[in-house]
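**Student:** this is a predicted model, with the sequence first.
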Amino acid sequence: MERRHAALIAVTTAVLLLAATASVPVSTWLRPRIVRLAYAIEQRGVVYSWGGGHAERPGPSKGTCVGYRGSVRPCPAARTRGLDCSGFTRWVYAMAYGTDVLGPGNTDDHVRRLRRVRTAPLPGDLVFFGTVAGRTVRTHHVGVYLGGGRMMNAPETGARVRVDRVSRLKDFAGYYRY
């Protein structure tokens, strides 16, 4: 009888734990994963490549020189395997969510798939720069918010994925969440 009672307690405990963890919002456990993945990519030393990360599947790819306006000449993107800022965030989110939730496109396309954070941002949110006002969306940069005013981003040609202060760029457009 004591064995049956112990088995019943074990099963009840397991069911309660499953119910409790199943009711935890996805963002609660996913946010730290997003930040860990961003740091893991930084540790790889992935380089910036204009248009990199926008192949059919997320992840480092050769970039493109179409639309390139960087200072490094000639444009190195077509021969450089790496990530641009939106390619970086696309890859981080695809790994965290298990599917390409941001999809192809640039920062304007990505911000349209997200909702603006009106209260305090959380680590793992995306931070955009440019203009987002009503139907006008003209963004030019995005990073993964780490907390404490810092973001992980692929900043510019010649750089590697790195941590910068959010205040490094002057045209902050807002924090956004999937």
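**Tutor:** It's in. Small disclaimer: the values here were computed from a predicted structure and weren't measured.
**Student:** C-alpha from now on. contacts and neighbour counts both.
**Tutor:** Will do.
**Student:** from the chain's centroid, how far away is the helix of greatest length in the chain?
**Tutor:** Longest helix of the chain, by residue count under DSSP state H: helix 2-22. The gap between where helix 2-22 is centred and where its chain is centred comes out at 37 Å by Cα atoms, centre = their mean, to the nearest Å.
**Student:** now the strands for this structure?
**Tutor:** Secondary structure of the chain (DSSP state E): strands located at 61-62, 81-82, 115-116, 126-133, 136-147, 150-153, 162-165, 172-177.
**Student:** centroid residue for the chain?
**Tutor:** residue 89 (3.4 Å; Cα atoms, centre = their mean).
**Student:** I'd guessed that one sits against residue 143; true?
**Tutor:** Yes: here residue 89 reaches residue 143: they are 6.5 Å apart, a contact under Cα atoms under 8 Å.
**Student:** included below, for side-by-side comparison, is a second structure:
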Amino acid sequence: MKRRLAVAAALILLVATASIPLETRMLPLIVRIAYEVEQRGIAYSWGGGHAAEPGPSKGTCKGYHGRIKPCPAARTRGLDCSGLARWVYALAHGTDVLGPGNTNDHVRRMRRVDSAPLPGDLVFFGKITKKAVKTHHVGIYLGNGKMMNAPETGAVVRVDDIARLKDLAGFYRL
């Protein structure tokens, strides 16, 4: 599995590097991979990216509360927000460091960044206290108030302002 992820990451980097703006080539590996994934136009799919291996997969309609009815996730190959973070981190690290699970599971594997966040950190939304973790969204911090994310049903992986969501829970790093 590690070898396949490493080969996939190398191929993605080789194919996409030429089409990435020069300024993004200087960014951390996690951010570069996030931009490469964005260029693929991958659809949002509730539960997508949570198969045995990280990467786009068909989603699930279990727990779906999206605006598009009936739920398209079970027939849509794509990523949800935590599936995107899982796949990008797996490509960057050569192994599935975040593992399966949702945003609550992923934030528990990381440490909060109390000082200035760095591009490549994860930005979580929801509520995190000492007693409870209840997050609903995660994005990959790009810097300058921007994040790469899989935002909602009907959208594709894209760059959004962090301020688009009002309940910032914090920045986290492995």
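**Tutor:** Arrived safely. The model shown is predicted, which means the values in this text are computed figures rather than measured ones.
**Student:** overall similarity of the pair, as a TM-score.
**Tutor:** After superposition, the two chains reach a TM-score of 0.84 (TM-score structural alignment, normalised by the length of structure 2), with 148 aligned residues with a Cα RMSD of 0.6 Å.
**Student:** looking at the strands of structure 1, which is nearest to residue 19 of structure 1?
**Tutor:** Shortest distance between residue 19 of structure 1 and these, using Cα to Cα, is found for strand 172-177: 25.5 Å.
**Student:** residue in structure 2 matching residue 47 of structure 1?
**Tutor:** Residue pairing (TM-score structural alignment): residue 47 of structure 1 is matched to residue 43 of structure 2.
**Student:** and the residue nearest to that match when sequence neighbours are not counted, how many neighbours does it have?
**Tutor:** Spatial nearest neighbour of residue 43 of structure 2, excluding adjacent residues (Cα to Cα, 6 or more residues apart in numbering): residue 156 at 4.2 Å. Other residues lying near residue 156 of structure 2 total 21 when counted by other Cα atoms under 10 Å.
**Student:** who's in contact with residue 118 of structure 1?
**Tutor:** In this structure, residue 118 of structure 1 makes contact with no residue, judged by Cα atoms under 8 Å, 6 or more residues apart in numbering.
**Student:** quick check: the gap between it and residue 153 of structure 1.
**Tutor:** Taking Cα to Cα, to the nearest Å as the measure, residue 118 of structure 1 falls 22 Å from residue 153 of structure 1.
**Student:** before we move on, what about residue 111 of structure 1?
**Tutor:** Relative to residue 153 of structure 1, and taking Cα to Cα, residue 111 of structure 1 is found at 16 Å.
**Student:** and the two? Which one has more around it.
**Tutor:** Under the neighbour definition other Cα under 10 Å, residue 111 of structure 1 and residue 153 were set side by side, and residue 153 has more, 29 against 25.
**Student:** grab the nearest non-local neighbour of the equivalent of that one over in structure 2.
**Tutor:** Residue 153 of structure 1 maps onto residue 149 in structure 2, with residues paired by TM-score structural alignment. What sits nearest to residue 149 of structure 2 in space, not counting adjacent residues and going by Cα to Cα, 6+ apart, is residue 139, at 4.7 Å.
**Student:** does that neighbour touch residue 147 like I think?
**Tutor:** Yes: using Cα under 8 Å, residue 139 of structure 2 makes contact with residue 147 at a distance of 5.5 Å.
**Student:** give me the common contacts of these two.
**Tutor:** Residues touching both residue 139 of structure 2 and residue 147 by Cα under 8 Å, 6+ apart: residue 123.
**Student:** tell me the contacts of the nearest residue to residue 6 of structure 2 once chain neighbours are set aside?
**Tutor:** Leaving aside its chain neighbours, residue 6 of structure 2 sits nearest to residue 94 (5.1 Å; criterion: Cα to Cα, 6+ apart). With contact set as Cα under 8 Å, 6+ apart, residue 94 of structure 2 has these partners: 2-3, 5-6, 9.
**Student:** so how far is residue 81 of structure 1 from the counterpart of residue 94 of structure 2 in structure 1?
**Tutor:** Matched across to structure 1, residue 94 of structure 2 falls on residue 98, judged by TM-score structural alignment. Shown here: residue 98 of structure 1 relative to residue 81 of structure 1, a distance of 23 Å by Cα to Cα.
**Student:** try residue 6 of structure 1
**Tutor:** Shown here: residue 6 of structure 1 relative to residue 81 of structure 1, a distance of 57 Å by Cα to Cα.
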